[in-house]
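> Predicted model and sequence follow; I will ask about them next.
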Amino acid sequence: MAGTETHHILQRPDFDRPVKLLIVVAPYYKDIADDLVAGARAEIEAAGGGWDIAEVPGALEVPTAIAIADRSSNYDGYVALGCVIRGETTHYDTVCNDSSRAIQLMGLQGLCIGNGILTVENREQAVVRADPAQMNKGGGAAAAALHLVALSRKWGGQKTGAGFRPPQDTIRLAGDAKGNPTA
């Protein structure tokens, strides 16, 4: 059914200054991860961006690596890649739900993350979704991150002088030159 659906794809954003993304990938299924990374790299490069890559053991570690990178590096955004294939136990549900939830929470805190962690029933579904010549979910995740970076840059400079919040540089408190309160 998915093959007969049509989807609207947003036009690739333009950037007035370089953008750099960190691709965090869990290569548990190496061939699938390689295709996801190839799609992500191609999309980032097509937008004129740069990228670095970090590998982690599994999908549960992807959000943690992004959080560490955000605290200690200077990336504009992140691409989360990996693959979780349903097995015989409930571990699949835990990994899918927890990795997705952690990525979503970081996004709600302002990080620009494209989630390309595949959650599939079988290997065949993963291969089709990862292949850059087919569904290209790695490229889609990179595109999502790039769009979020573009929005962040567009809206990032509009925090002063809007609404009821006064611009920070016009707030003056009574005090001497060193900031000590005066009577």
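Received the coordinates, thanks.

> Every contact and neighbour count from this point should use C-alpha atoms.
Will do.

> ok, now which ones touch the residue nearest the centre of the chain?
Central residue check for the chain by CA atoms, centre = their mean: the C-alpha nearest the mean position is that of Ile113, 1.4 Å away. By CA atoms under 8 Å, 6 or more residues apart in numbering, the contact set of Ile113 is Gly77, Tyr78, Val79, Ala80, Ile103, Gly107, Ala141, Ala144, Ala145, Leu148.

> Now do the nearest residue to Pro57 once chain neighbours are set aside against Gly77, distance only.
Closest residue to Pro57 apart from its sequence neighbours, by CA to CA, 6 or more residues apart in numbering: Ala26 at 5.5 Å. Taking CA to CA, to the nearest Å as the measure, Ala26 falls 17 Å from Gly77.

> repeat for Ala33
19 Å.

> got it, and Ala42?
Relative to Gly77, and taking CA to CA, Ala42 is found at 16 Å.

> So for the two, which sits in the more crowded spot?
Gly77 (26 against 16; other CA atoms under 10 Å).

> these two touch, right, the more buried one and Leu21?
Yes - contact criterion CA atoms under 8 Å: Gly77 and Leu21 qualify, at 4.9 Å.

> For the protein, just list every one of the helices.
Applying DSSP state H to the chain gives helices spanning 30-46, 61-72, 91-108, 123-130, 137-156.

> Helix 61-72 and the third one, what's the angle between them?
This points to helix 91-108. Inter-element angle recorded for helix 91-108 and helix 61-72: 20 degrees (by axes from the mean of the first three to the mean of the last three CA atoms, to 10 degrees).

> Use this one as the comparison:
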Amino acid sequence: MAGHETHYTLPRAVFDKPVKILIVVAPYYKDIADNLVAGAKAEIEAAGGTWDLVEVPGALEIPTAIGIAGRMGNFDGYVALGCVIRGETTHYDTVCNDSSRAISLLGLQGQCIGNGILTVETRPQAEVRADPAGQNKGGGAAAAALHLVALARKWGTASKGVGFKPASEEYRLAGSTKGTPSA
């Protein structure tokens, strides 16, 4: 039974300078969201980091908020938290797939995101996963974000661009010598 399995957990990430994480939560199921947030906050603080918290209407808005914060904010990483419980319509599939896909795309663009959006069949499944004293998926999502921030810091700032390089102050046109334009 899955509830009795043990899983390897990476040691907590260690930082030489503080980390600032944005927790983005969709509190549709408020009690579940509160537990996810509590787990995430505790993990971030245990790693010596600080956090800000923003609420959005639903799971589909989480990636948009992270994208905006990535462009306009000053965060090292992000924790995406929420809960989607299967209902009677296909809306569940849309919300699960599209929120996950958008978070993955943001990650591929360089954002350090821990995805803690629960996708479950029943409320009891969500309660067990969200419980900070239980499966603590909020803490796990924060740990994932922190590990990605640690990797980003280890590898340094982006030095390799894609596409064209901007022209430097000094350049030479083919067939000319420095300082004399070719005619």
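Right, received. Where do you want to start? Quantities reported herein were computed from a predicted structural model and do not represent experimental measurements.

> Report the TM-score for the pair.
Here the TM-score for the pair of chains, by TM-score structural alignment, normalised by the length of structure 1, is 0.88; 171 aligned residues with a CA RMSD of 2.0 Å.

> picking up where we left off before, what lines up against the residue nearest to the centre of structure 1 once you look at structure 2?
Counting by TM-score structural alignment, Ile113 of structure 1 corresponds to Ile113 in structure 2.

> Who are the contact partners of Val24 of structure 1?
Counting by CA under 8 Å, 6+ apart, Val24 of structure 1 makes contact with Ile53, Ala54, Glu55, Val56, Val62, Ala65, Ile66, Tyr78, Val79, Ala80, Leu81.

> which of those residues count as buried?
Glu55, Val56, Val62, Ala65, Ile66, Tyr78, Val79, Ala80, Leu81 (16 or more other CA atoms under 10 Å).

> any idea which of these is the one closest to Val95 of structure 1?
Val62 (10.8 Å; CA to CA).

> Hmm, that closest one is touching Arg101, no?
No - using CA under 8 Å, Val62 of structure 1 makes no contact with Arg101, being 11.7 Å away.

> For the nearest residue to Ala126 of structure 1 once chain neighbours are set aside, give me its contacts.
Among residues not flanking Ala126 of structure 1 along the chain, Val120 sits closest, at 6.2 Å (CA to CA, 6+ apart). Each residue near Val120 of structure 1 by CA under 8 Å, 6+ apart is listed here: Cys83, Val84, Ile85, Arg86, Ala126.

> Might one say that the fourth one is in contact with Arg123?
No - with contacts counted by CA under 8 Å, Arg86 of structure 1 stays clear of Arg123, the gap being 9.2 Å.

> mind listing what the nearest residue to Cys96 of structure 2 once chain neighbours are set aside touches?
Closest residue to Cys96 of structure 2 apart from its sequence neighbours, by CA to CA, 6+ apart: Thr119 at 6.6 Å. Going by CA under 8 Å, 6+ apart, Thr119 of structure 2 touches Cys83, Val84, Ile85, Arg86, Cys96, Ala126.

> Now compare the residues you listed and name the two farthest from each other.
Cys96 and Ala126 (14.1 Å).

> Surely Ala126 of structure 1 touches Cys83?
Yes - between Ala126 of structure 1 and Cys83 a contact is recorded at 7.2 Å, counting by CA under 8 Å.

> Please identify which of these two sits among more neighbours.
Cys83 (26 against 23).

> so the more buried one makes contact with Tyr29?
Yes - judged on CA under 8 Å, Cys83 of structure 1 makes contact with Tyr29 at a distance of 6.9 Å.

> Run a quick neighbour tally on the closest residue in space to Val56 of structure 2 that isn't next to it in sequence.
Leaving out its chain neighbours, the residue that sits closest to Val56 of structure 2 by CA to CA, 6+ apart is Ala26, at 5.0 Å. Residues near Ala26 of structure 2, counting by other CA under 10 Å, number 23.

> does Ala26 of structure 2 really touch Ile62, like I thought?
Yes - the criterion here is CA under 8 Å, and Ala26 of structure 2 meets it with Ile62 at 7.0 Å.

> who touches both of the two?
By CA under 8 Å, 6+ apart, the residues touching both Ala26 of structure 2 and Ile62 are Val56, Leu81.
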